[in-house]
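Peer 1: got a predicted model here, sequence first, then my questions.
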Amino acid sequence: MKRITINNIVRPYAKPSNARAIWQLANTLLPYFGLIALMFWMLQAGIHYLLVLPLSILPALFLVRIFILFHDCTHSSFMTSKKWMTVIGHVLGILTFTSYHQWQREHLTHHRTVGNLQQRGVGDVWTMTVDEYQQTSWLKRLGYRLYRHPFFLFGIGPFYMFVINQRLPIAMKTKKDWISLLISNLGILAIILTVSFTVGFKYYLMIQLPIIFIASSLGVWLFFVQHQYEEVYWADSDEWDITEAALKGSSVYKLPRILDWFTGNIAYHNVHHLNARIPNYNLRKLFHSTKAFRNSKEINILESIHLATLYLYDERLKKLISRRTFKKQYS
């Protein structure tokens, strides 16, 4: 599909609505805080923590949705006012443990470079080629193997990235980065102190930690599935095309409708990468408006499970391969 044709199809959907944005904030934040209050009430009522803990899945799903609203703010696609998106984005960033401007800068870099072999490393999942892996030191190979292990990549890693790494002055490049880091850290500290001096720090940990652990793992899994599958598009800089990268380097994750709602329709990731100014509430509608978008890789939940085994990009085969395949072909 030609780029000019795509632009004509996409442009009408790249219009934010303040009314829709306000409604999304209400139908996301109110249930989120309501569920947290319910968990606190259950703990106060003497209900065993192991019976309360499973309930944290629901606010974790709402926190994923909060992150999508934050994500739309970073793309200036959530509302018509950039100023209000910056303000709301910082507030949502506090709730999701994410520094607004640094994440925005790195994520926009991801959009500009996705699928470009020479420009990996910013805002994406660390992916080595077969040649790079074979030529690097054993220590770096060990680090890469640990990084790509599902236990780290979808468990320890996401929790560390949001709760700890996002609190540290790492990779700060602009004054805005520093200001956002200060705002997010002070905001999180204010919440912790407020809760500690009212209901108790113990309850904050018992409720917040499982929520952020589950939500961060789900978020990283979503991002992984949408850019890490066998036939994913990668190309050298001189051959790389941003439209091809969007349609062939971003999957469509076929989720139940309720999960589409919780994930802000980000599963229609090919459409999102075609034009990041499309608000989350228009992604699904646009995807179903034309059959051309169905040419992208579609993955259902069962099919996505094995993607966690993918390991290296094979430039000869032009596909991602598992560690088992690498051993068979290159050892």
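Peer 2: Everything's here; your move. Remember, predicted model here, so these are calculated numbers, not experimental data.

Peer 1: hey, let's count contacts and neighbours off CA atoms from now on
Peer 2: OK.

Peer 1: contacts only, for Asn116.
Peer 2: Each residue near Asn116 by CA atoms under 8 Å, 6 or more residues apart in numbering is listed here: Trp234, Ala235, Asp236, Ser237, Trp240.

Peer 1: out of those, which is nearest to Phe70?
Peer 2: Taking CA to CA as the measure, Phe70 lies nearest Trp234 of the contacts of Asn116, at 27.8 Å.

Peer 1: and the furthest pair within the contacts of Asn116?
Peer 2: Farthest apart among those by CA to CA are Trp234 and Ser237. That separation is 9.5 Å.

Peer 1: between those two, which contacts overlap?
Peer 2: Going by CA under 8 Å, 6+ apart, residues that sit against Trp234 and also against Ser237 are Asn116, Leu117.

Peer 1: neighbour count winner among those two?
Peer 2: A count of neighbours by other CA atoms under 10 Å puts Trp234 above the other of Trp234 and Ser237, at 24 against 13.

Peer 1: hang on, isn't the more buried one packed against Lys318?
Peer 2: Yes: here Trp234 lies in contact with Lys318, judged by CA atoms under 8 Å, at a distance of 7.5 Å.

Peer 1: hold the first one in mind and look at this next one:
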Amino acid sequence: MSYVVRDVAVVFGLAATAAYVNNWFFWPLYWAAQGTMFWALFVLGHDCGHGSFSNNLKLNSVVGHLLHSSILVPYHGWRISHRTHHQNHGHVENDESWHPLSEKIYSKLDAITRTLRFTVPFPMLAYPVYLWSRSPGKTGSHFDPNGDLFVPSEKKDVITSTLCWTAMAALLAGLLFAIGPVQMLKLYGVPYWGFVMWLDLVTYLHHHGHDEKLPWYRGKEWSYLRGGLTTLDRDYGWINNIHHDIGTHVIHHLFPQIPHYHLIEATEAAKPVLGKYYREPKKSGPLPFHLIGNLITSLKQDHYVSDTGDVVYYETDPKLSGSSTSE
């Protein structure tokens, strides 16, 4: 709870300062800082969704709804799909977050969709679209209790989260009329898109690499451990602490019940056990600018996987990469 208090205090402090100063030198600094803090709120709600925030399920739900609704994320809808991701990480068809497209599905994408999916910055703006319609090849919505994402017993939870999301949207609409669209855009709109870019960037980078090809599995070749070991740790410099060490992603996937404030300790303990199966992240400077290069390279190379085979790797569409042959 101390992390919640800290982050919420910083969010309100930044907003109050920006509204008071209100000059164009400060606004870009505010947008970068507040977008990052919205992302930090998401990570705390993410812990609630895993049950690693508290042993009290009701407290997890209350805090998760408050944090996620404030940044327009339907808590239970996301929690359930994220559980699907963790239960099927590294599986070609069954994974949920930034899973690979099969060659068959990829070949059916129109040119605009391919461009939007594989050209910066468009993939970093994908999260709201994903919430409403999921990824290519999958159906359902995080807001629809009768959709493909959920079973009947989860219907009440999904309705609750959708109502909370709607209440937050209504609050934002009220503020829009109260303080005006320009001020709302500056105080909330731009930071919200900063948060979306953080979420898409981090989620993508933890499941894609460019220095080495990572396997994806099907059938009997897939296992929970194998899937977890296809994730990557990333170093974000001094932002690591701000967004609650989410860069320690391998240990989080293997043991999602570990709270964020023990992830570094747990990673160090696991390294001797994992040995060569743990990939040490490249150390970042004060700011993780090198990760932008990783992202761009991966988007140029990692387009689809074969429709056949139980251990597959990303292949490259030469039309998007600019090369004459596929890797």
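Peer 2: Sure, I can see it. Keep in mind that what you see is a predicted model, and the values were worked out from it rather than measured.

Peer 1: so which of the contacts of Asn116 of structure 1 persist in structure 2?
Peer 2: Retained in structure 2 by both residues aligned by TM-score structural alignment, their matches' CA atoms under 8 Å are the following of the contacts of Asn116 of structure 1: Trp234, Ala235, Asp236, Trp240.

Peer 1: residue in structure 2 matching the first one?
Peer 2: If I follow you right, that is Trp234 of structure 1. With TM-score structural alignment as the criterion, Trp234 of structure 1 lines up with Trp216 in structure 2.

Peer 1: distance of that match from Tyr313 of structure 2?
Peer 2: 6 Å (CA to CA, to the nearest Å).

Peer 1: same question for Phe53 of structure 2.
Peer 2: For Phe53 of structure 2, the distance to Tyr313 of structure 2 - CA to CA - is 35 Å.

Peer 1: show me which of these two is the more surrounded one.
Peer 2: Higher neighbour count among Phe53 of structure 2 and Tyr313: Phe53, with 23 against 18, using other CA under 10 Å.

Peer 1: now do the contacts for the more buried one.
Peer 2: Neighbour list for Phe53 of structure 2: Leu44, Asp47, Asn60, Pro259 [criterion: CA under 8 Å, 6+ apart].

Peer 1: and those residues, which two are furthest apart?
Peer 2: Asn60 and Pro259 (12.5 Å).

Peer 1: for Gly209 of structure 2, which non-adjacent residue is closest in space?
Peer 2: Excluding the flanking residues, the one nearest Gly209 of structure 2 by CA to CA, 6 or more residues apart in numbering is Ser298, at 6.5 Å.

Peer 1: what residue of structure 1 matches up with that neighbour?
Peer 2: Match for Ser298 of structure 2 (TM-score structural alignment): Leu307.

Peer 1: can you give me the neighbour number for that match?
Peer 2: Neighbour tally, Leu307 of structure 1, other CA under 10 Å: 18.

Peer 1: what of Val199 of structure 1?
Peer 2: Applying other CA under 10 Å, we find 12 residues neighbouring Val199 of structure 1.

Peer 1: gap between it and Phe67 of structure 1?
Peer 2: Distance, Val199 of structure 1 to Phe67 of structure 1, using CA to CA: 26 Å.

Peer 1: cool, Met161 of structure 1 as well?
Peer 2: Per CA to CA, Met161 of structure 1 is found 14 Å from Phe67 of structure 1.

Peer 1: cool, Thr309 of structure 1 as well?
Peer 2: 26 Å.

Peer 1: between those two, which is the more surrounded one?
Peer 2: Neighbours per residue (other CA under 10 Å) separate Thr309 of structure 1 from Phe67, with Phe67 holding more: 24 against 16.

Peer 1: residue in structure 2 matching that one?
Peer 2: Phe67 of structure 1 maps onto Phe42 in structure 2, by TM-score structural alignment.

Peer 1: now that match: closest residue in space that isn't a chain neighbour?
Peer 2: Leaving aside its sequence neighbours, Phe42 of structure 2 sits nearest to His68 (CA to CA, 6+ apart; 6.0 Å).

Peer 1: in what helix or strand does the aligned partner of the one you found in structure 1 lie?
Peer 2: Using TM-score structural alignment, the equivalent of His68 of structure 2 in structure 1 is Gly93. Secondary structure from DSSP states H and E places Gly93 of structure 1 in helix 82-95.

Peer 1: show me what that helix is packed up against.
Peer 2: If contacts are counted by 3 or more CA pairs under 8 Å, 6 or more residues apart in numbering; DSSP states H and E, helix 82-95 of structure 1 sits against helix 57-74, helix 100-113, helix 175-198.

Peer 1: that one: which residues count as buried?
Peer 2: Under the neighbour-count criterion of 16 or more other CA atoms under 10 Å, helix 82-95 of structure 1 has Met85, Thr86, Ile88, Gly89, His90, Val91, Leu92, Gly93, Ile94, Leu95 buried.

Peer 1: Throw those residues into JSON lines and include distance to Gly219 of structure 1, thanks.
Peer 2: Shown next, in JSON lines, are those (distance: CA to CA, whole Å):
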{"residue": "Met85", "distance to Gly219 of structure 1": "21"}
{"residue": "Thr86", "distance to Gly219 of structure 1": "21"}
{"residue": "Ile88", "distance to Gly219 of structure 1": "20"}
{"residue": "Gly89", "distance to Gly219 of structure 1": "17"}
{"residue": "His90", "distance to Gly219 of structure 1": "18"}
{"residue": "Val91", "distance to Gly219 of structure 1": "19"}
{"residue": "Leu92", "distance to Gly219 of structure 1": "15"}
{"residue": "Gly93", "distance to Gly219 of structure 1": "14"}
{"residue": "Ile94", "distance to Gly219 of structure 1": "16"}
{"residue": "Leu95", "distance to Gly219 of structure 1": "14"}
